[in-house]
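A.B. asks: here is a sequence with its predicted model. Questions after.
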Amino acid sequence: MADKAKKTLCTFCGVVDQVTVEDGGRVRATGSLGVCVKGAHYFQKHLSADPTEVARFTSPLLRTPYGWEQISWDYAIDMVADTVLADRQEFGRDALACYGVGQMTLESLWLAKKFFQGHLGTNNICSNAEQCLANNAGGHELVFGNEGPFAAYDDYREADAVFFYGHNPAINHPTVFQRYVRRNRDAVKVVVDPRRTATVERLQADDPRTIHLPVRSGSDILLNMIFARHLLDRGAVDRDYVARAVDPDSADAFVRMVTRGPYSLDEAVPRLTPAGMPVEEMRSRVLRACRLWESERVVTTSSVGINQTVGSSGVASILNLHLLTGQLGAPGRGHVRLAGQSNASAELAMGYSGRLLPFRMRLSDPEHRARAAELWKLPAWRINPAQGLPVASFATSERLRTLFVFGTNPARNFPNLAQWRERMMDLCVIYVDSYYNPEMLEYADIVLPCRTKHETSGVFLNGERRLQYMEAIEEPPFEAWSDVRIVCAVARRIAERLAGAEPPDVAGLSEDDVDALVARGNGDLSARALDEAFRYPVDEYGEVLSEPVWEEIQAASRGFYNEFCDGTGRPITLADIRSGEGVQWGGERRYTRTGPDEEVSFPGVFAADRHRARFHLPPPERLVPFGERNDRQFVLITGRGGMGPTARRRDVAMFNSATATGEALWPAANSVYVNPADAGRLGVTSAQRVRLSNDLGSLVCPAELSDDVPRGHLYLTFHPDHAGTHPNVLTSSDHCDPHTWQPLLKDTQVDLEPLPS
């Protein structure tokens, strides 16, 4: 590394902040958030040691009958291009799939979407966001008609009350937690979570007014209906705002549902109170939380806990409360998005789903398909109208033949894991990653080494809509390319293979006509269009420059709900993004409150498609706590972070599946945490081995007893251990949110059986 200190980004969660890295990997904060322990740990490990000590892929690899063989980049790109063309011709466009990750830059997400969905015509294009953050976007769409968040981190500092739903920011987002949440000493905090987390402990230590609502898993919407009922009964509703901002039919239907349903404190609190907790104690806490919604300024945050439990309807039920009280569009009011993956918000905006096009356009809409074709300079018939697969269905589909995996580990993080691993054995898996991953090497066929965080340049979009630029602070010591370069190289090699072939010059073709062309030598593909679409200026190392790709993205965004302009409407340039702490598209906050005589409207997918918000009426099944419909003994809660006195040090390293760093801190085996009352009933003692099982599979691990887990629930981290404990052998790919297809992984029921010593 050069002697001069360099600025870059810490990108280990969806916060993303500016840091300066000095010689030896020492990191200091440059932005307003500070540097999290995960980022500091990463830079110190990677920039202070011999790079050969880090488990990296050093060159492209090809699986052969004799094992893994190192190959040249030229040969590797040949193999990938030939595989794509052969499988596409024999099995059709839908035989291809791309699975990305929220660590990819915005440029690489855009180009992968353009390549796989636009030019190759497959809609099997998904990402990690479909498994973690998609329901946050879904909830926004159900209420406001677009996915874009409207609040900023600064709102935490301005709030009178802050609600966290299924979110543990003390572990997952420590910089926001320390510098924004904890520094607002005046605000009362409410944590809605079945278990007592590190967030609960630290906030209660700061302020005894902190309220922990350990509701039964699956009770979030029921709780929010209680809040809504309280507000209506008390007359604490901003009726003027509702009249100006909300569709009147939806408002009438919502009020009828809340006031006529069993959502009073006396009726509903017993249903969400976990076994072993006095109902009166829960009622007292819920009533205190109800009254906080009467405050002048309320901020909420939902994260993976609610996303993977009650889904889009759960997030929408929180936004209903913001509409009901007018708690948006002003400092200290709103719903703040915090994501686990650094660029998950960009994945949402780019439409990483089997039924979405860029900027959340709908694949099912012919006008949207025509607009996408226009953005990508393709004829409209080239956009495949056939819906792609949900990412959860990759495990069970027979359509797939070739799978591209960018920077993530589906051998660990897919639901229905046992079946998914069997399915991968039948696929050609092209694996793009930086770090040596023995799990994925069991299934990959071609490995393409990509650059790491500190070797890559590109744009990241965080949870408050802030676009920031990550600078490469050193060149890779091995033969690693960026994701952008890899996509462009494969696209242009395919163009070479087509040898100037062009599709018929017609105004339109039916889906059957296109499929026939594909089967006849990929006759739908245009060599010229592929070459032109992925030919960009490069630097001295052959890496694609960011500016022309960003200019293409910015131009493409015009007219959409998330047009990449600043608060004044001026287009955001790459120079703007690279200066200071970046730029928030749409300004510091959206949906700014207007005068009492002005009607309020919100954009849909297109900025000009203005409409009123709609209260979301949750379906009946989302109002039933899991404990009321369990077929098995327990609800299994999974998440980031361990429990117990030794967990905090390990949590520092538990990111990027711990392949980037942290393997030395892996525990021998992760423990499942059991409430002592449940353990006593089943005869389970501390450290005893137990079996968790359901219809999908089983796993064996030690048990630990903890009052921080309520009765009827178990907690097991999904972080790796040396024993190979994989909670996803128990999670289902069938139970998905209907709006987003995100699998509801935390609605997992299991039995627990103690094993003899």
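C.D. replies: Perfect, I can see it now. Numbering: from 1, shown residues only.
A.B. asks: rest of the way, CA atoms for contacts and neighbours
C.D. replies: Will do.
A.B. asks: quick one: the strands in the stretch 351-500 of the chain, in order.
C.D. replies: For the stretch 351-500 of the chain, the strands defined by DSSP state E, counting those that start in this stretch occupy 402-406, 428-433, 446-449, 458-461, 466-470.
A.B. asks: can you add distance to Arg355 and mean neighbour count and give those back as CSV?
C.D. replies: Output for these, formatted as CSV (distance: least, C-alpha to C-alpha, whole Å; neighbours: other C-alpha atoms under 10 Å):
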stretch, distance to Arg355, mean neighbour count
strand 402-406, 18, 22
strand 428-433, 23, 23
strand 446-449, 28, 26
strand 458-461, 22, 26
strand 466-470, 26, 26
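A.B. asks: output these as TSV; include the columns distance to Gly580.
C.D. replies: As requested, the strands of the stretch 351-500 of the chain are exported to TSV (distance: least, C-alpha to C-alpha, whole Å):
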stretch	distance to Gly580
strand 402-406	30
strand 428-433	30
strand 446-449	32
strand 458-461	14
strand 466-470	9
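A.B. asks: grab the nearest non-local neighbour of Val690.
C.D. replies: Spatial nearest neighbour of Val690, excluding adjacent residues (C-alpha to C-alpha, 6 or more residues apart in numbering): Pro754 at 4.3 Å.
A.B. asks: that neighbour and Arg612: what is the separation?
C.D. replies: Separation of Pro754 from Arg612 (C-alpha to C-alpha, to the nearest Å) stands at 55 Å.
A.B. asks: more neighbours, these two?
C.D. replies: Counted by other C-alpha atoms under 10 Å, Pro754 and Arg612 do not tie: Arg612 has more neighbours, with 21 against 18.
A.B. asks: returning to that earlier point: report the separation between the residue nearest to Val690 and Val684.
C.D. replies: In this structure, Pro754 and Val684 are 6 Å apart, going by C-alpha to C-alpha.
A.B. asks: shared neighbours of those two, anything?
C.D. replies: Shared contacts of Pro754 and Val684 (C-alpha atoms under 8 Å, 6 or more residues apart in numbering): Val690.
A.B. asks: put this next to the previous one:
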Amino acid sequence: MNDIIFTDKQSPASITGQTISKTNCPYCGVGCGIEATVENNKVIAVKGNVEHPANLGRLCVKGSSLHETQGLQNRILHPRVKGKNVSWDKATSTIADHFKATIAQYGPDSVAFYLSGQLLTEDYYVANKLMKGFIGSGNVDTNSRLCMASATAAHKRAFGEDVVAGCYDDLSSAEAIFIIGANPAYAHPIVYQRMIKAREENPARKIVVIDPRRTASAKDADLHLAIKPGSDAYFYNGLLIYLAEQGKLDKDYIAKHCHGFEQALETAKSQFSDISDVAIACDIELSLLLESYQIFAETDKVVTFFSQGINQSSSGVDKANAIINCHLATGKIGREGAGAFSITGQPNAMGGREVGGLSTQLAAHLHFENSNEIDLVKRFWQAPNIATKPGLKAVDMFDEVNSGKIKAIWIMATNPVVSMPNANLVKRALEKCPMVVVSECYENTDTINYADVVLPASTWGEKQGSVTNSDRTISVHQSMIKAPGEAKNDWQIITDVAHKLGFKDAFNYQHAVDIFREHAALSGFENSHPLAEKKAEKDIYRVFDISALANISQSDYENFIPTKWPINVANPNGVQRIFTDGVFATKNQKANFIPIIAQLPKILPDKTQVVMNSGRIRDQWHTMSRTGRVAKLMTHSDEPYIAVNPDDAQRFQLADKQLAVLSNLSADYIGRVNITNEQRTGEIFVPIHWNDNFSASARVSALVNPITDELCGQPELKHSPVRIKPFNAVWSGYLISSQTVNCPTSYWSKIQLEQGHKYLLSDKQKLGDDETILANIYPQIDDWIVLKDAQQNVLRIAGFIDNKLHCFFAASTDLNLKFNSRYIEGQLNKALPIKTRFALMSGIDSNGKGDVGDMICSCFQVGEKTIQEAIKSGQCKSVASLGEKLQCGTNCGSCIPELKTFFT
């Protein structure tokens, strides 16, 4: 059988000359709009789209660098089966034949799909339709299970449907913003700058940050509460009690629009004798607790902005509902500047939920627990074999792969060997699975190593389709350039396999718009408002309704103006805020208060352990397959680290800037110690991004216990007891190389440079003292210079090919020695005359310039020492004046919290 041929929009880049396309950023859930300049099938520049409602023209440093992520480096260009390049027909036939045979022998639940919030809605829709509608299993889950499952379940319990009621404009109009379990200054910098700008315009506005860490967001806050990890529901249960005691309830709103308030209040009261008990449970001063409660109670417009610190918990659903309870109790929801705002981690986490991306959902916000909803989707899809029960959630799914019950799994656009808890089990599971299919863009993902079939997928700039951001805004990514090699869009790959499985009639898609129209039509199928005069008896109301787009033309789709759903006959231009009329998506149209018994994490540390918290850093994204390609994005944080409180450093004999080892579940993480008072005692923080492609031992999730929320299956990624000890290196240093190398040292971390790579190195084994230590790595080099500095215990080695610097190695047994390599990095691959080679060994250029210090502003590469010099000279006395002189802080604003610390 031959592969089907798809039509798609002609790429504007196929025409000689420059074109400008409007598209979207593929990183976080903010969903920023972008204007991309394309020339000769390459994006040569990007800037923020001033017309897009998500970002109004601003981009963070990651988005601003998107054009630098392109190129053939590490791209997967051809389908592979068992490591050999094959035709698309062979690859998709292999998948279809294996799935058919497996299902015939073991049933449909023996196969599974694991998807990603990186996929576009059309990709998601087709994958869900194939598995749930036609293969007949619910075994489709997504990495959104790791970030948004708690919020999804909480929304459904409270509102009857997974709906974020507010919008980004509320962050500008709120009089107080409570940020809990989130660090938007780093993770969602564009919406964070909205909050800061609004406060600058009106200093009476308050920002309260509730977070165990003193994050960049906390440093900007009017009030920071460093609560005990996992005590969030205690805080909000206490707030509910406080509101009742102070007479700050909106009793009219509760009576007209809510159900179950008294039980929720009594349940909260059952855990505390008085408010002081709340402060004890949260481990904060009572005065700070009461100050924050007073701000919430006395302020008319309050937004609670929450993310992974709430969601990634063994009781994340309850935490989110405890937040929502307080907003319902005060009527601070469904109106301008007020609401509980759950922000997604990924660009299309909400779009995935719209089409049933989680194993517990059906498409179009329908669910398995109601047979009428299953029947609705069955009839619309004309799918007699539709799944009738939920499938396996992510942690359970990989457990079943490990046990052998799932015998074929297709992983799309995600890297579970790095991101899943107990990640070494995931590795073992994939090793033994009879068929692992991976659809991916890049070779440098850990999961690729375990694939039987590798499928080359298109990526940003190459694919077209829709996404939905955190405030329900649907946007369409533009196809601007031709994908390299034989790469295809994910929906095309899935459709081809569906045809070979025998489902051609149900998957007759020729363009992404065909899928989008079907998705839109399903959202409106037998869907009418509960108060509508002509509501049919069999109709099942969903707030999610984009049926006005069911007949959208291809031209209008390709030029779609970003719009917030619902988008239907009643609201053809979308809706800013939901539940403004107090009518919810429950059977009685009232919101539900949920009684919450607050809980701490399931596994608490013993005296030999610390609590490991993990999360994003400012300039990297997920597992770095894209951002790790950009040199300037590696300058702010260039290797794995461990943030440690001074008391813990003393207790465990850890030295600042030296390496330490974390251990749990027979797995290790090696990172650089950063001693800081920003951590509470007994707690550490590590970044999630590094993996086996970028460091020797830095897959954080391998240390995370597979503990999940019983209600939603989301893992407790923010609270893992681990052991910590010094690495005990005998030397440290770096290697600058024009080629990638396999480092033999027990610690290494790879950093992308403009002209090659830099490797930070340490080892417990004694170091040799001549060029032979590099001979196995560079057998082609026979032109070496070796310099030994006995005074500083430093060894420097440079290797040349045709007079060009090919590698440079520096190491010392003095572990406190700080190397400066910036000048040498700039000399890589350059021809260097003999007389200048020895000057090179000093690492200082001819002008005597060298280290600019830690990089603060990635956008304009402004270092700490440069900033200090500008301040010391008297020329800069504020963040604004630093921006005028050095440009730092004038692009995305992500570095502004750090710039402020120079003046405090």
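C.D. replies: It's in. Every value quoted in this text rests on a predicted model; they were computed, and no experiment measured them.
A.B. asks: circling back: any idea what the residue nearest to Val690 of structure 1 aligns with in structure 2?
C.D. replies: Under the alignment (TM-score structural alignment), Pro754 of structure 1 pairs with Pro726 of structure 2.
A.B. asks: wait, its match touches Val661, no?
C.D. replies: Yes. Counting by C-alpha atoms under 8 Å, Pro726 of structure 2 does reach Val661; the two are 6.1 Å apart.
A.B. asks: hang on, the residue nearest to Val690 of structure 1 packs against Arg681?
C.D. replies: No. With contact defined as C-alpha under 8 Å, Pro754 of structure 1 does not count as touching Arg681 (11.1 Å).
A.B. asks: which neighbours do these two have in common?
C.D. replies: Contacts common to Pro754 of structure 1 and Arg681, judged by C-alpha under 8 Å, 6+ apart, are absent.
A.B. asks: just give the closest residue to Lys332 of structure 2, not the sequence neighbours.
C.D. replies: Lys332 of structure 2's closest residue in space is Ala338 (C-alpha to C-alpha, 6+ apart), at 5.0 Å.
A.B. asks: what's the burial count for that neighbour?
C.D. replies: When counting by other C-alpha under 10 Å, one arrives at 27 neighbours for Ala338 of structure 2.
A.B. asks: report the secondary structure state of the alignment partner in structure 2 of Glu141 of structure 1.
C.D. replies: Matched by TM-score structural alignment, Glu141 of structure 1 corresponds to Lys156 in structure 2. The three-state assignment at Lys156 of structure 2 reads helix, by DSSP: H, G, I helix; E, B strand; the rest coil.
A.B. asks: is it true that Lys156 of structure 2 touches Asp162?
C.D. replies: Yes. Lys156 of structure 2 lies in contact with Asp162 (C-alpha under 8 Å); the separation is 4.9 Å.
A.B. asks: now do the strands in the stretch 1-150 of structure 1.
C.D. replies: Using DSSP E, counting those that start in this stretch, strands in the stretch 1-150 of structure 1 cover 6-10, 17-21, 27-29, 61-64, 67-70, 96-100, 125-127.
A.B. asks: dump these into JSON lines; add distance to Ala677 of structure 1 and mean neighbour count as well.
C.D. replies: Output for the strands of the stretch 1-150 of structure 1, formatted as JSON lines (distance: least, C-alpha to C-alpha, whole Å; neighbours: other C-alpha under 10 Å):
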{"stretch": "strand 6-10", "distance to Ala677 of structure 1": "42", "mean neighbour count": "23"}
{"stretch": "strand 17-21", "distance to Ala677 of structure 1": "43", "mean neighbour count": "24"}
{"stretch": "strand 27-29", "distance to Ala677 of structure 1": "45", "mean neighbour count": "20"}
{"stretch": "strand 61-64", "distance to Ala677 of structure 1": "51", "mean neighbour count": "17"}
{"stretch": "strand 67-70", "distance to Ala677 of structure 1": "51", "mean neighbour count": "12"}
{"stretch": "strand 96-100", "distance to Ala677 of structure 1": "42", "mean neighbour count": "25"}
{"stretch": "strand 125-127", "distance to Ala677 of structure 1": "40", "mean neighbour count": "27"}
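A.B. asks: OK, contacts around the aligned residue in structure 2 for Thr731 of structure 1?
C.D. replies: Aligning on TM-score structural alignment places Thr731 of structure 1 opposite Val704 in structure 2. Going by C-alpha under 8 Å, 6+ apart, Val704 of structure 2 touches 421-423, 664-665, 716-717, 719-720.
A.B. asks: how about a cut-off of 6 Å?
C.D. replies: Applying C-alpha atoms under 6 Å, 6 or more residues apart in numbering, one finds that Val704 of structure 2 lies in contact with 421-422, 720.
A.B. asks: now do Glu161 of structure 2
C.D. replies: Glu161 of structure 2 neighbours (C-alpha under 6 Å, 6+ apart): 155, 585.
A.B. asks: mind listing the helices for the stretch 1-150 of structure 2?
C.D. replies: 61-64, 88-106, 121-128, 149-159 (DSSP state H, counting those that start in this stretch).
A.B. asks: among these, which is the most enclosed?
C.D. replies: When the helices of the stretch 1-150 of structure 2 are scored by mean count of other C-alpha atoms under 10 Å, the highest mean neighbour count falls to helix 121-128 (a mean of 27).
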